[in-house]
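A.B. asks: Below are the sequence and a predicted model for it; my questions follow.
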Amino acid sequence: MTKTKEQGGLGFRDIECFNDALLAKLSWRILESPSCLLARVLRGKYFHDQDFLQVQTPASCSHGWRGILIGRNLIKQHLGWAVGNGEKIMAWTDDWLSMSEKARPMGPIPESESNLRVADLISPETKDWNKQSTERSFPLLTGNILSIKTSKWGGEDKRVWLKHRTGTYSTKTGYYSVIEAKQVRENLDTPTSQEWLNEVWKLQTAPKLKLFLWKIKHRALPVGDRLEARHVLPGSNCIHCDNAETILHLFFQCPYAKEVWESVPLSGGFAPMPLNNFEEEWNRLLRATALPPTGLAKCPLAPWILWSIWSARNQKLFQKRSFSAQETLTKALVDAKEWMEAQEINLPRPHKQLNPQSRTGFEVIVRSDAAWKRELQAAGLAWSFYGTQRERISSHNRSTAFVISSLVAEGLAIRAAMEHAIALQMKCVVFESDSLQLVKAIADRSSFSDLHGIISDIYLLFNFFDSVSLRFCRRDAVNFEDSTAKQALADFDLNRVLPASV
């Protein structure tokens, strides 16, 4: 089997597995866009009277079609459903109970429920789960089912790729799934890329810094010892202290770097440990919390400091410009804040023009926020209406149970705010949230598997407004909503532990 060397990850790239992952990309396109030209041509020739996921490989067929079915089989291994209105999902035979692995109800199927759909478990009045129906059919799964947020406004069910949080197939995740399956068959240890996803690619920071960190972790940064090892520049020492320049020395052990880290406003402070390697120091930084008033609660400060130290080294080496440790730290803080402030996203109405006669000149701003408690699996939701002078018109909050993540809680808060605005017949509204991840998902229409029902509703609710936008706002803009949401969550917790008579 032909293999090529790959930098990082699994060490070697298996060409056969990679080819299967690429073929699965075509199969995913057929599954996601059945009306595209490719899907229509193949359906007319190979599966005009069958479901693409169920069609069998014929004894004789074209090489191309056989390859597409190989990719289809790969997708089927990790394919599930995200619940919208529940009309397309068979409750007993489809995988819909988890967004991370294939999961369906187990046990013998009662004859009376052989054709039970997920929609039959949803109340037609509230469009939420009918608790009596779920307890009757799936008594051991009721809590799990109630944590799945359905669409209340008619959003359809959606097939999702369970190996990625967004539910969308990618060649990268497909390749890793093939490799993992192969290593299980061969009884080998399965290396995982999860630490890469969490420590580099999922960081809330600039793309250039993610690439910078990737180079550091692969020892691909052109510091002195790497240049000497590759016979590029022998005898290249640290520009600050003239010791041997390694990645660990430059960023943590050099007196200049230590002086920078001593000034960083992190909870408990940060002092590099002399015996730690880069990975250990990096993991310590990921766990550290930036202190006020840096304003970087959702953006890790460490990547910007590493980048600033690297920039100061290059400035001194190539342009003979020296910066103090305090100046280097200040540059990191300023750059991080500028990047955070530049992430504000506006979501205009692309296909619906505002009727000039319906504009009253009064545009309402609605700010929403949520507080979530993992132990309770509950959330407090809050939203407020603001007038043209940014005066608060009214504020509302409520609590809700069976919430599996803070991101789901933020989505529920936005949906509740939109429903309230529609009930008040507001037509020109700007919605603001401090959840950049959620706002980006809505703007890019990328969604998340566990947010499918909520985001489907948000798209549908846009149609009730003449002018509507959704944008990111800084944390300090929703301080009032944050405290109101926390109060709603505290009241929920109190009502949960106190007797009804108290």
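C.D. replies: Okay, I see it.
A.B. asks: all contacts plus neighbour counts: C-alpha atoms, from now on.
C.D. replies: Fine.
A.B. asks: Measure how far stretch 73-81 is from the centre of its chain, please.
C.D. replies: A distance of 20 Å separates the centroid of the chain from that of stretch 73-81, by C-alpha atoms, centre = their mean, to the nearest Å.
A.B. asks: hold the first one in mind and look at this next one:
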Amino acid sequence: MGFRNLRAFNEALLAKQGWRLITQPNSLVTQILKAKYYPKGDFLTATHKQNMSYTWRSILQASWVIKKGSYWTIGSGQDINIWEDNWIQQKGNSTGTSSKPNNCGFTKVKELMDNNYNEWNASIINQVFNPYEAHMILQIPILDKTQPDTLTWDGTRDGTYSVKSGYHAIIDWANNSNSNNATSSNCSMEIWKVLWKLNVPPKHSHLIWRSLRNAIPVKGSLFKRGIRCDPLCPRCLDHVETIQHVFMDCEWTKKVWFASPLTLNLNLNYLTEFYDWITYMINNIDKECMEKIVAIIYEIWNARNQLVFQEKDLPPQEISAIAFRRLHEYQTYGEKQIPFQNPVAKGCSNNTRWSPPLRDILKANVDAHLSSDGHWFSGMVLRRSDGSIVGAATRSHKGSSEILMGEALGLNDALDWLEKIDEHQVILEMDSQTIVKAIKEKAIVRKNWGRVVRRCIVFLGENPNADIRWVPRSANRAAHEMAKWAEHEPNSEWSNCVPTCIWPFIQKDKGFVTPV
């Protein structure tokens, strides 16, 4: 291990000690160090003092790792400083808020919330913040103001700091800093390193690699190489089809980017080459957002091929929804580094299709759907042991960039709905194995979706006959279609019936019910 790597490991290890001081406030070590070094504050606000011990000085010097890679998950909002803490971006290593306006008396995030509901006070936020920040804040869900605010590490799935994730974060930050001063060849190497580390299907990364090397068969390139073909773009028929035109300059493509949840307006883009644009994005946005961009690029090319070879013209509003759905499916079921474990094999004779619950028990299937305009929609179907319908419901939420958050919102809606109709003898089923596994293991998740995990754990503890199970998409089809239908009828409920378009899936599931 080189000197830089050894230093990064030591800083990551010391940062772990600082993390424990934050997350274990009642431990004896924390109480002793707090009483001696920061009696009136917390670890992140502690400053250097004279006569510090070597151990404390080392831990304090490594606090920058936690500050840089963490953000606040919002609960009550009373512990988060609006102007000093990282909370708007809900990502580590992000920029802070704009400076505090003159004559502004707001200090804590709690003051920006509605006093009576789990909602933001939109009028105050729009007055205090610039339009971009106001939009970002209003997208953050407030799930339960009775819960404390939680410092969340961005480098792990559950939001808890680990030495391994801290080490990799330090190395990545150093590489990104060095790349700003590197030559163009070194920059290219960094691009490939980032590209191959993205959690996207290999064919997506391969398409980007080929595009950056001008190795995809756009008509302009084919024409230059002597192949007899019409070099014009098959959509606009107004410009030569180049890589730049396909992915950035075509009016259809611009509508795709603007209609996506990323709302990228390429009319304002000053980068005139696709290579420069990808390089800029890789160096200036987080990994999750870059994965979405790569997914959209792939679907743009896929839609172009469908137009050329199948004469199928897809509307630009649908491209991002298709891209994110396929990305979600790959990240949920195709991650080789996360071994698949079915947390809910009990009580399910065939989990590849819908199975009825036991008599006197209801089954609630729930799923979430991300629309092309950035909203999450959830669909819920409640059925009896004979497959008959108790009810169905849909809900909508403002966009969240995190897929797990969207799935958690759907589960939270299901719990709200079940409490509203006073049904507690229920088996919940959903196709997000990460969320179900966290609930089954009673995991401590510091990210925002962890609040739904905690709520569901409490719900199951208070209702011994209730349960939650993971099922594949094929066994959750009715809820999946309800979530898609929610775009047409959001925030609606049905008693003893479902929308007509969902009925065929209900009837198919009833075919699997064995008569008693």
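C.D. replies: On my side now, so go ahead. Note that the structure is predicted; figures quoted are calculated from it, not measured.
A.B. asks: Spell out, range by range, the strands that occur in the stretch 351-500 of the first structure.
C.D. replies: If DSSP state E, counting those that start in this stretch is used as the criterion, the strands of the stretch 351-500 of the first structure fall at 364-373, 378-386, 392-401, 428-433, 467-472.
A.B. asks: And these: which comes nearest A82 of the first structure?
C.D. replies: strand 392-401 (19.6 Å; C-alpha to C-alpha).
A.B. asks: that older thread, want to throw the strands of the stretch 351-500 of the first structure into CSV with distance to S27 of the first structure?
C.D. replies: Formatted as CSV, the strands of the stretch 351-500 of the first structure follow (distance: least, C-alpha to C-alpha, whole Å):
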stretch, distance to S27 of the first structure
strand 364-373, 38
strand 378-386, 38
strand 392-401, 38
strand 428-433, 36
strand 467-472, 34
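A.B. asks: closest one to R165 of the first structure among those strands?
C.D. replies: Nearest to R165 of the first structure among the strands of the stretch 351-500 of the first structure is strand 364-373 (19.6 Å), distances taken as C-alpha to C-alpha.
A.B. asks: List the contacts of that closest one.
C.D. replies: Applying C-alpha atoms under 8 Å, 6 or more residues apart in numbering, the contact partners of strand 364-373 of the first structure are 378-388, 390, 403, 405-406, 409-410, 413-414, 417, 426, 428-434, 478, 481-482, 485-486, 489.
A.B. asks: counterpart of T150 of the second structure in the first structure?
C.D. replies: In the first structure, the residue matched to T150 of the second structure (TM-score structural alignment) is K158.
A.B. asks: To clarify, my last question referred to D431 of the second structure.
C.D. replies: Alignment note (TM-score structural alignment): D431 of the second structure maps to D434 of the first structure.
A.B. asks: distance of its match from S395 of the first structure?
C.D. replies: D434 of the first structure sits 17 Å away from S395 of the first structure, going by C-alpha to C-alpha, to the nearest Å.
A.B. asks: wait, which of the strands of the stretch 351-500 of the first structure is closest to L461 of the first structure?
C.D. replies: Of all the strands of the stretch 351-500 of the first structure, strand 467-472 comes closest under C-alpha to C-alpha, at 9.9 Å.
A.B. asks: Now the closest one on the second structure. Mean distance?
C.D. replies: Comparison of strand 467-472 of the first structure with the second structure after fitting gives an average deviation of 2.2 Å (mean C-alpha distance after the TM-score superposition for the first structure).
A.B. asks: Now do that strand: distance to the chain's middle.
C.D. replies: 20 Å.
A.B. asks: Could you give the separation of stretch 401-420 of the first structure from the chain centroid?
C.D. replies: 16 Å.
A.B. asks: Would you mark the buried spots in it?
C.D. replies: 401-419 (16 or more other C-alpha atoms under 10 Å).
A.B. asks: next one: stretch 63-73 of the first structure
C.D. replies: Going by 16+ other C-alpha under 10 Å, stretch 63-73 of the first structure has these buried residues: 66-73.
A.B. asks: Quick one: the residues in the second structure that that stretch pairs up with.
C.D. replies: Alignment of stretch 63-73 of the first structure against the second structure: residues 54-64, by TM-score structural alignment.
A.B. asks: Show me how far stretch 295-311 of the second structure is from its chain's centre.
C.D. replies: 25 Å.
A.B. asks: before we move on, what about stretch 458-478 of the second structure?
C.D. replies: 22 Å.
A.B. asks: Give the buried residues for that stretch.
C.D. replies: Using 16+ other C-alpha under 10 Å as the test for burial, stretch 458-478 of the second structure gives 459-460, 466-473, 475-478.
A.B. asks: from those, which is closest to G220 of the second structure?
C.D. replies: Among these, R473 lies closest to G220 of the second structure (C-alpha to C-alpha), at 41.3 Å.
A.B. asks: these two touch, right, the closest one and E429?
C.D. replies: No: here R473 of the second structure does not reach E429: they are 10.4 Å apart, not a contact under C-alpha atoms under 8 Å.
A.B. asks: State the three-state secondary structure for the nearest residue to T152 of the second structure once chain neighbours are set aside.
C.D. replies: In this structure, T152 of the second structure finds its nearest non-sequential neighbour in G159, 4.9 Å apart by C-alpha to C-alpha, 6 or more residues apart in numbering. What DSSP: H, G, I helix; E, B strand; the rest coil gives for G159 of the second structure is coil.
A.B. asks: Now do the contacts for E335 of the second structure.
C.D. replies: Per C-alpha under 8 Å, 6+ apart, neighbours of E335 of the second structure: N199.
A.B. asks: Break down the stretch 251-400 of the first structure into its helices, ranges please.
C.D. replies: Applying DSSP state H, counting those that start in this stretch to the stretch 251-400 of the first structure gives helices spanning 255-262, 278-287, 302-318, 325-341.
A.B. asks: What's the local residue count around the counterpart of R136 of the first structure in the second structure?
C.D. replies: Aligned against the second structure by TM-score structural alignment, R136 of the first structure finds its counterpart in Q127. A total of 10 residues lie near Q127 of the second structure under the criterion other C-alpha atoms under 10 Å.
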